[in-house]
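>>> just to be clear, the model below is a prediction. Sequence and coordinates:
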Amino acid sequence: MHIVRSGASRRRSGLAAGLIAGSLALAGSASAQEISDGVVKIGIMNDRSGVYADTGGEGSVVAARLAVEDFGGTVLGAPIEIVAADHQNKADIGSNVARQWYDEDKVDAIMDLPTSSVALAVQSLSREKKKITIVSGGGSAEISGSQCSPYGFQWAYDTRALSRGTAGALVRGGDDTWFFLTADYAFGDSLQSQATEVIEANGGKVLGAVRHPLSTSDFSSFILQAQSSGAKVIGLANAGLDTSNAVKAANEFGLTQAGQKMASLLLTLTDAHSLGTKGAQGLYLTAGWYWDQDDENRAFAKRYMEKHGQMPNMLHVGTYSGVLQYLKAIKAAGTDETEAVARKLHEMPVEDLFAKKGKVLENGRMVYDMYLFQVKTPEESTGEWDLYNQIETIPGDKAYATVAESGCDVSSFPKN
C-alpha cells in the first residue's frame, strides 16, 4: 500500500503559517474545524497488479487526482489526500486494508473497488464502521441490491444495466440462443443471472454455460464447449484480461468466422484497445461513457492522456465522478461526518462529464443513461483509440432496477 498525495495537501504548511494570532486563527480555521482530523482522505482500492490492473489500477488514481484538481484542491478549507492500495482481487486482503485505513490511517471514504466479492466485503465493513464507499469498479447488482448499505453507493454500472443493453439488443435482433463463459465469482454469477433474465424475457434461450477461474490464461477447452453448443451468441460474463483472452481464443478457433457472435457483457475501452479493431471488431458492449462522444469528453480525455498515456475508460471516469460528487457533498453538508454526507449524496443530482442528469436512488444506485456500442472494423477506425460506434442510448430508468426491484431493504437504513 502506498500514499499518493494531491498537490492540495502541500498547502498545509502555508495554512498553518498563517494562523499567527488568536482571533485570526479562529476565523481562518472555522471551516476546517468541520473536517475530522483536518484533512479529507479518500482511498482508491483496486487491482494494481493482476487481471484488472489495466481497467482500473493506477488509471483510477489518476482520475481521482484530476477530480481533486477540478474541485479546487481543498474542501471547507481542508486539504484533500488520495491514498491507493492493491486488494489483489481477494476479499480478505481488501477487508484488511480497509480496516487499517479506517482504524489507523483515518481514511474517510473508499472508492473504485473492482472485483465484486471485494467490493461487497469492503462495503460490509464500511457499514459497520459508518464509512462511505462509492463503487465504480465492482459490478454485481447485489452491491446496491440485497447487500446494500446506507453508506454505500454504486456509481458506474452494474450487471443488470450491462445485460439490459447488450443481451437485450441482440435477442431483439434475432440472436436468441446463448452459451455463457462465466467468471467463477460473484460478478460473473450476477452477470450471467441478469443476462439470462433478459434473454428469456425477450423469448430467447440459454443453451448452457461453463465457469472458469479468475485470471484464466488458456480458454481453449471453454471455447470448444461454447462452439459445440451451437448457440448463436457466446456471452462473456467476465472482464479485463479474462475477456481479452477469451476473445483471442475464440478468434483462433474461428467462432466468428463460422457465424457465431461474441457478446462481451463488460468490455472496457482498455480491453478493446488491447485487442485492437482486428481482434475485437463487431463486438457489442454496453458502457456509460466514451471519450469521443462530445467535446467535453474529448477535452477530459486529452488531459487524462497527458498524465497517464492512454484514454480513460468508463471505470476510470466513474471514479472521477464519484470523488467529485463526494467532495461536493462534503461542501454542501458543511462537514465530512458520514451521516450528513450520505444524506447529501442521496439528495444531490449528479451533473458532470460522466453523468448527465444522474440521480441517486435510496439504495445508493446512481442512475444515468447507458449506451450500446459496437467495436469498429479496422476500415472504419481512423486512429488508435477510435474504437466504437454508438448504436443506441439506453435511458437510465430502463437500464437500472428500481429500489423495489433491487432487493435492497432500505427500511433497515437509519432514518434522517
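Yes, it's here.

>>> going forward, measure contacts between C-alpha atoms and count neighbours the same way
Noted.

>>> and the gap between residue 144 and residue 405?
Using C-alpha to C-alpha, to the nearest Å, one gets 11 Å for the distance from residue 144 to residue 405.

>>> swap in residue 27?
Taken as C-alpha to C-alpha, the span from residue 27 to residue 405 is 49 Å.

>>> contacts only, for residue 68.
Contacts were defined as C-alpha atoms under 8 Å, 6 or more residues apart in numbering; by that measure residue 68 touches 6, 74, 80, 323, 324.

>>> likewise for residue 87?
If you count contacts by C-alpha under 8 Å, 6+ apart, residue 87 has them with 45, 46, 47, 48, 93, 94, 97, 118.

>>> residue 367 too?
For residue 367, the contacting residues are 155, 358, 359, 360, 361, 396, 397, 400, by C-alpha under 8 Å, 6+ apart.

>>> so how many other residues sit close to the second one?
Just to be clear, that refers to residue 358. When neighbours are counted by other C-alpha atoms under 10 Å, residue 358 registers 18.

>>> please apply the same query to the last one.
Neighbour count of residue 400, defined by other C-alpha under 10 Å: 25.

>>> does it touch residue 159 like I think?
No - here residue 400 does not reach residue 159: they are 9.2 Å apart, not a contact under C-alpha atoms under 8 Å.

>>> list buried residues within the contacts of residue 367.
Burial of those was assessed by neighbour count (16 or more other C-alpha atoms under 10 Å); the buried members are 155, 358, 359, 360, 361, 396, 400.

>>> before we move on, the earlier item: compare residue 144 and residue 405 (neighbour count), which wins?
When residue 144 and residue 405 are compared for neighbours, residue 144 comes out ahead with 30 against 9, by other C-alpha under 10 Å.

>>> and the comparison structure, right after this:
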Amino acid sequence: MLRFCLRVVPFAMMATTAAWAETPVKVGVLADMSGLYSDIGGQGAVDAVRMAIEDFKPAANGLKVDIISADTQNKPDIATGLARKWFDTEGVDVLVDLPTSAISLAVGSLVKEKNKVALYTASASSDLSGKACTPNTVHWTYDTWALSHGTGAAITKNGGKSWFFLVADYAFGQALERDASGVVKANGGTVLGSVRHPLDTKDFSSFILQAQASKAQIIGLANGGGDTVNSIKTAAEFGLLQGGQKLAGMLLFISDIHTLGLKSAQGLLLTTAFYWDYDEKTRAFGERFAARNGGKYPSMTQAGAYSATLAYLAAVKATGSAKDGAAVVKAMRDAGPINDPLFGETTIRVDGRAVHRMLLVEVKKPEESKKPFDYYKVVATIPPAEAFRPLNEGGCPLVK
C-alpha cells in the first residue's frame, strides 16, 4: 500500500505543477456593439479575437486565455470607466478594438498608469503613434496618415486638385482632415474649405449643400461607418455626382460598400489595410469568419483584432507573463518582422505603430462581382516602408 502511494504522489504533484505552469491571460474587447461602428467591429471583433485565441492554441503554448467584452457606446467616459473596472476588479491584461480615436486617446493614459496593454485596432488618429504614443500601446490596422496618403495622393495626382472636406467633429475626423489636407497640398492641390458634423449624424442635407456650394472637384469624406454611408446616400439624393463633383471616401469599410450596394459605390477609390479576397491566406480567414458571422465577411478592423491578438499572445508566451504590459509590448517589438497571415510582413516600431502593407482599391461595378462580398479591385499594393508615416515625423516622445 505504501509503495502504491509513493507512485501516486509524484504524478499528482506533476499534474498540479502543470496546472500552475499555465500563464493566465485575460483579453478585454471594448467595441461598439450597437452604434454606427458595430458593423466594422462589434460582435465581429469579439469573434475575430476568439479565432485568434483558438488558432494560437493556448494550452499547447502554456497559456490560459479568457475573454470579456462590452459596448463602449462610442463614449470616452464609458469606455474609460469600463477599462478601469476591468483592470481593477476583473483582471484584464489587454484591451482590443477601441472603436474611436477619442476613446483610445482617453484610455491610453489609464493603460500606461496600470501598466496594461492596449491594441488599437479600430481607431484611426495618427496621434496614437505620435504625440500620444506610450510604451504600453500598439496601433494596428490603419491610421489617418496612411489613409490620406493612399487615397488623397492617388486622386490628387490624377487630376482631383480642388477639395472640400466633410469632417466628423471629433479626434479622428479632425486628424484625417489635417493629414489629408497636407497630402492634397503636397501634391499640388488646394483645399477650398470644410464643414464639421456631429458623430452619428442622421441628416446630412445642410452639410452636403455646403459641399456642393464650394464647387470643389473632390468632396473628401473625413468620417466613418454610418456617417460615411449616410453622407454618400445624401450626396446621391442631391445629385452631387451628376453636377460634376466626386466623392473621396477617406475611410471606407467593406461593410459600408455592402450597405450602399455596388450600384451606388462603384468606382470609389479607397485605401484599406485588409481585403479578404487578396490571397489564399486572407481568403481562408475570410471564409472561416463569414461562416461564424452569418455570411458577413471581415472588415479590416476585425482582421486587425485577429492579427494583433495573435502577436500579443506570442509576446506573452515569450515573456512568461501578461502582468508587465510594457514588457509585453517590448517583446512584440523585439520579435522583429512578423509573417502575419492577414497583413503580410509586419513590424512594430518604438512608437507603437504596426507597419505593414496597405491596399489602394477600386469598388467594382455590379457586373464585375462574381460572389458574395466580391467588391474590390486591387489597384496598388503599398509597401510597408511607404504605407505609414516616417518614424521621425510623428512627434512620439519615445523616439530618440
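Nice, I can see it. For clarity, every value in this text was computed on a predicted model and none was experimentally measured.

>>> aligned to residue 231 of the second structure, what sits in the first structure?
Aligned by TM-score structural alignment, residue 231 of the second structure pairs with residue 246 of the first structure.

>>> average offset between the strand or helix carrying its match and the second structure?
Element membership for residue 246 of the first structure, per DSSP states H and E: helix 240-252. Superposed on the second structure, helix 240-252 of the first structure shows a mean distance to its aligned partners of 0.4 Å (mean C-alpha distance after the TM-score superposition for the first structure).

>>> gap between that helix and the chain center?
Using C-alpha atoms, centre = their mean, to the nearest Å, the mean C-alpha position of helix 240-252 of the first structure is found 21 Å from that of the whole chain.

>>> can you name every helix or strand that it contacts?
With contacts defined as 3 or more C-alpha pairs under 8 Å, 6 or more residues apart in numbering; DSSP states H and E, the packing partners of helix 240-252 of the first structure are helix 220-229, helix 269-280.

>>> how about the contacts of residue 68 of the first structure in JSON lines, adding neighbour count and secondary structure?
Conversion of the contacts of residue 68 of the first structure to JSON lines gives the following (neighbours: other C-alpha atoms under 10 Å; DSSP: H, G, I helix; E, B strand; the rest coil):
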{"residue": "6", "neighbour count": "19", "secondary structure": "coil"}
{"residue": "74", "neighbour count": "22", "secondary structure": "strand"}
{"residue": "80", "neighbour count": "24", "secondary structure": "strand"}
{"residue": "323", "neighbour count": "28", "secondary structure": "helix"}
{"residue": "324", "neighbour count": "21", "secondary structure": "helix"}
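
>>> all helices for the stretch 51-200 of the first structure, in order.
Listed in chain order, the helices of the stretch 51-200 of the first structure (DSSP state H, counting those that start in this stretch) span residues 57-71, 91-103, 116-129, 159-172, 186-201.

>>> looking at these, which is nearest to residue 410 of the first structure?
Distances from residue 410 of the first structure to each of the helices of the stretch 51-200 of the first structure were compared using C-alpha to C-alpha; the shortest belongs to helix 116-129, at 13.4 Å.

>>> how far is that closest one from where the chain is centred?
Mean-position distance between helix 116-129 of the first structure and its chain equals 15 Å (C-alpha atoms, centre = their mean).

>>> what range in the second structure matches that helix?
Under TM-score structural alignment, helix 116-129 of the first structure corresponds to residues 101-114 of the second structure.

>>> quick check: the farthest pair among the contacts of residue 367 of the first structure?
Farthest pair in the contacts of residue 367 of the first structure (C-alpha to C-alpha) is 155 and 397. Separation: 14.4 Å.

>>> hang on, the earlier thing: list residues touching both of residue 144 and residue 405 of the first structure?
By the contact definition C-alpha under 8 Å, 6+ apart, residue 144 of the first structure and residue 405 are jointly contacted by no residue.

>>> before we move on, back to that, please identify the buried residues of the match of helix 116-129 of the first structure?
Judged by neighbour count (16+ other C-alpha under 10 Å), stretch 101-114 of the second structure contains these buried residues: 101-112, 114.

>>> make TSV from the residues you listed and add distance to residue 259 of the second structure to it.
Formatted as TSV, these follow (distance: C-alpha to C-alpha, whole Å):
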residue	distance to residue 259 of the second structure
101	24
102	25
103	25
104	27
105	29
106	31
107	31
108	32
109	36
110	36
111	35
112	38
114	40
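
>>> right, I'll leave it there.
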